[in-house]
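In: sequence plus predicted model, see below.
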Amino acid sequence: MRRSEDEPRNELDDYDEPPIEAFEEDEEPLPSSKRRRLIVKVIAALIAFAMIFQVGSFFLEHFNLNALQFLSESNELAEDGSFAELEEAVVAVQTGTGHGTGFSITKEGQILTNEHVVRDALEIIVSFSDGDLYYAEVVKAERESDLALLKLIDTKGRNFPSLSIASAPAEPGDSVFVMGHPLTHSYIINEGVVKESTRAYQVVDITNAVYPGHSGSPVLTTQQEVVGVVYARQAGGDESGQGLAVPLHVVNTFLN
């Protein structure tokens, strides 16, 4: 501040007035609005990419060429209606961790499926082709044979359609059918042939690969009788469609 020549001199005049910058605090600069918008856009892009990747993976797995092929074949086999009654007895078995296939073997609705389908399940829901759902509990299960027998709860005395267990086992070269709920599809029918038979399992060569959800599917003769239960896909059999099935004598031993 300037002093006129006529003003008396003050001792404070000997001190220089500090600049205004001396009174300002050092502060961290805030991110600009442009930077914030850029961060938001990057995060949104990453989330969108992750979602697109997941959806793409889902469609590649569930609607690839093989899946479309087994859908086409299944529709052709089902056209004449000869499998309609089988569909009424083949069920979807759902748990909190996944799903598989099963089938009714008595009019009371006892369901045969794989042990690994219901292993450690806190809740089991069985759904029929007519849309009816039932809670179920495990009556008997064996890891060694990978079979489980379920009992439906609160059926109100309903009589359920069921599949017949064959009296004779399938042999190598025999034609068979597999009906199940692979991936997100329902009541898929595959035609196949028994390729190999051992004491513990049979190799069933069907026209498409065995997928998650096929576990517990009945292996049926041309007379539509159960001769086995699908439980796994053979190592290296992804392209050929080779599945492993619990053979008839093991099923009978488990049920008796």
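Out: Nice, thanks for sending it over.
In: only C-alpha atoms for contact and neighbour calcs from this point on.
Out: Noted.
In: can you give me the strands for the stretch 51-200 of the chain?
Out: Ranges of strands within the stretch 51-200 of the chain are 90-95, 98-104, 111-113, 124-127, 133-142, 147-152, 175-180, 188-197, based on DSSP state E, counting those that start in this stretch.
In: ok, the residue nearest to the spatial centre of the chain - contacts?
Out: The chain has residue 98 as the residue nearest its centroid, 5.2 Å off, counting by C-alpha atoms, centre = their mean. Taking C-alpha atoms under 8 Å, 6 or more residues apart in numbering, we find residue 98 in contact with residue 117.
In: next one: the lengthiest helix in the chain to chain centre, how far?
Out: Once the chain is assigned using DSSP state H, the helix that runs over the most residues is helix 33-62. Distance of helix 33-62 from its chain centroid, counting by C-alpha atoms, centre = their mean, to the nearest Å, is 24 Å.
In: ok, structure two:
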Amino acid sequence: MHKPTIEEDLTEEEFIELVLAEQQKALAEDRQQRIQGKKPKKQRPIVKWIIWSMAFVLFFNTFALLFQIYTIPAIEFLKVSTRLSAQEDIQLYKKAVVEVSTGSSKGTGFAISHDGLVVTNDHVVDNAQTLSVVFPEKGIFEAELVESYPEVDLAVLQVQGDDFPALELAQNPSFTKNERVYFIGNPLAFTGIANEGILLETTLLEDWPETVMMMQAPVYKGNSGSPVLDEKGQVIGIIFATMKKEPYGRVGLFVPIQVLHNLRQ
């Protein structure tokens, strides 16, 4: 049996991320120079030639990817997210989904109470020196780890405040194969990405005390801690990893919400 993995090698996607990041960086620098009234420095011919050569290579590689870009799942999910995010219910759910940051890494979490309880994965906050969460509309807050369940990769954080948007937890959900579900998270370099998947079946992982659920869905690095929602908008699970499982191929894994209920009783 294949073991679950928290991070996948996404060479093409990471290349696209790098291109976009460098484009944004260059635009920001140019904008700053214009604000300060500075003119771009003139480069010597040899330096200019090197820069143009590098730009050509980067452009060629990017252009070559354009023919594949809409077949790459990690880009396809942006189209799906745009479609789903137009729905009023998805817009409402996204308000309660946060970015969890340790300073050196990030993941996803979601509020489960209006007084600032946030659920995420234990591996997202493990050994963190500092913890903060960012609500899409309320901004950044310091967070404190108040509950940790490493055996099932779950953690609960506390943010000081009130009137936070929160998601409703399903009490005793049934998992039907081929049922459509939704999940919201911060995969790759993006935030607040809504996506959809199809429930498969349960599986028992090596050294895990509880069965977990598999789903056919585009789960990527950064989706750890994402809530899985049913058609009623209730949280039925928490994403924590991916793995390869025959005959489905690469699948997303989530901890059923009942596990969290039982731990917090």
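Out: In hand now; what should we look at? Treat the numbers as computed from the prediction; the structure is a model and nothing was measured.
In: if we can go back for a sec, map the residue nearest to the centre of the first structure onto the second structure.
Out: Using TM-score structural alignment, the partner of residue 98 of the first structure in the second structure is residue 105.
In: same deal with residue 127 of the first structure?
Out: In the second structure, residue 127 of the first structure lands on residue 134 (TM-score structural alignment).
In: in contact with its match, which residues?
Out: So, once contact is read as C-alpha under 8 Å, 6+ apart, residue 134 of the second structure ends up touching 98-100, 140-141.
In: and residue 175 of the first structure, by the same measure?
Out: Residue 175 of the first structure neighbours (C-alpha under 8 Å, 6+ apart): 191-194, 221-222.
In: from those residues, list the buried ones, please.
Out: 191-194, 221 (16 or more other C-alpha atoms under 10 Å).
In: from residue 146 of the first structure, how far off is the equivalent of residue 192 of the second structure over in the first structure?
Out: Using TM-score structural alignment, the partner of residue 192 of the second structure in the first structure is residue 187. Distance, residue 187 of the first structure to residue 146 of the first structure, by C-alpha to C-alpha, to the nearest Å: 22 Å.
In: what do you get for residue 246 of the first structure?
Out: 8 Å.
In: ditto for residue 115 of the first structure
Out: For residue 115 of the first structure relative to residue 146 of the first structure (C-alpha to C-alpha), the value is 5 Å.
In: where's the nearest residue to residue 184 of the second structure once chain neighbours are set aside relative to residue 229 of the second structure, distance?
Out: Nearest non-adjacent residue to residue 184 of the second structure, counting by C-alpha to C-alpha, 6 or more residues apart in numbering: residue 194, 4.3 Å away. Using C-alpha to C-alpha, residue 194 of the second structure is found at 11 Å from residue 229 of the second structure.
In: repeat that for residue 106 of the second structure.
Out: 21 Å.
In: kindly report the same for residue 134 of the second structure.
Out: From residue 134 of the second structure over to residue 229 of the second structure (counting by C-alpha to C-alpha), the distance is 20 Å.
In: residue 238 of the second structure now?
Out: 9 Å.
In: so between the two, which is more surrounded?
Out: Ranked by neighbour count (other C-alpha atoms under 10 Å), residue 238 of the second structure and residue 229 place residue 238 first, with 31 against 25.
In: now do the contacts for the residue mapped onto that one from the first structure.
Out: Residue 238 of the second structure maps onto residue 229 of the first structure when the alignment is built from TM-score structural alignment. Contact partners of residue 229 of the first structure, counting by C-alpha under 8 Å, 6+ apart, are 113-114, 215-219, 245-247.
In: swap in 7 Å and give it another go.
Out: 216-219, 245-247 (C-alpha atoms under 7 Å, 6 or more residues apart in numbering).
In: from these, pick the one nearest residue 164 of the first structure.
Out: residue 218 (10.5 Å; C-alpha to C-alpha).
In: which residue, other than its chain neighbours, is closest to the closest one?
Out: residue 229 (4.8 Å).
In: and what of residue 80 of the second structure?
Out: For residue 80 of the second structure, the spatially nearest residue (C-alpha to C-alpha, 6+ apart) is residue 195, at 6.3 Å.
In: next one: residue 81 of the second structure
Out: Using C-alpha to C-alpha, 6+ apart, the closest residue to residue 81 of the second structure is residue 194 (4.7 Å).
In: the one you found is in contact with residue 183, isn't it?
Out: Yes. Using C-alpha atoms under 7 Å, residue 194 of the second structure is in contact with residue 183, at 5.8 Å.
In: more neighbours: these two, which one.
Out: Ranked by neighbour count (other C-alpha under 10 Å), residue 194 of the second structure and residue 183 place residue 183 first, with 28 against 25.
In: residues contacting the aligned residue in the first structure for the more buried one?
Out: The alignment partner of residue 183 of the second structure in the first structure, by TM-score structural alignment, is residue 178. For residue 178 of the first structure, the contact set (C-alpha under 7 Å, 6+ apart) comprises 189-191, 217-220.
In: just put the residues you listed in CSV and tack on distance to residue 254 of the first structure.
Out: Below are the contacts of residue 178 of the first structure laid out as CSV (distance: C-alpha to C-alpha, whole Å):
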residue, distance to residue 254 of the first structure
189, 26
190, 26
191, 26
217, 16
218, 15
219, 16
220, 18
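In: and in the second structure, which of the residues you listed remain?
Out: Using both residues aligned by TM-score structural alignment, their matches' C-alpha atoms under 7 Å, the second structure keeps these contacts from the contacts of residue 178 of the first structure: 189-191, 217-220.
In: residue 104 of the first structure: which of those is nearest?
Out: residue 218 (10.1 Å).
In: map that closest one across to the second structure for me.
Out: By TM-score structural alignment, residue 218 of the first structure lines up with residue 227.
In: how many neighbouring residues does that match have?
Out: 32.
In: that one contacts residue 184, doesn't it?
Out: Yes. Assessed by C-alpha under 7 Å, residue 227 of the second structure is found in contact with residue 184 at 6.3 Å.
In: that older thread, which one of the contacts of residue 229 of the first structure is nearest residue 68 of the first structure?
Out: Distances from residue 68 of the first structure to those, taken by C-alpha to C-alpha, are shortest for residue 217, at 19.4 Å.
In: wait, the closest one touches residue 99, no?
Out: No. Contact criterion C-alpha under 7 Å: residue 217 of the first structure and residue 99 do not qualify, at 11.7 Å.
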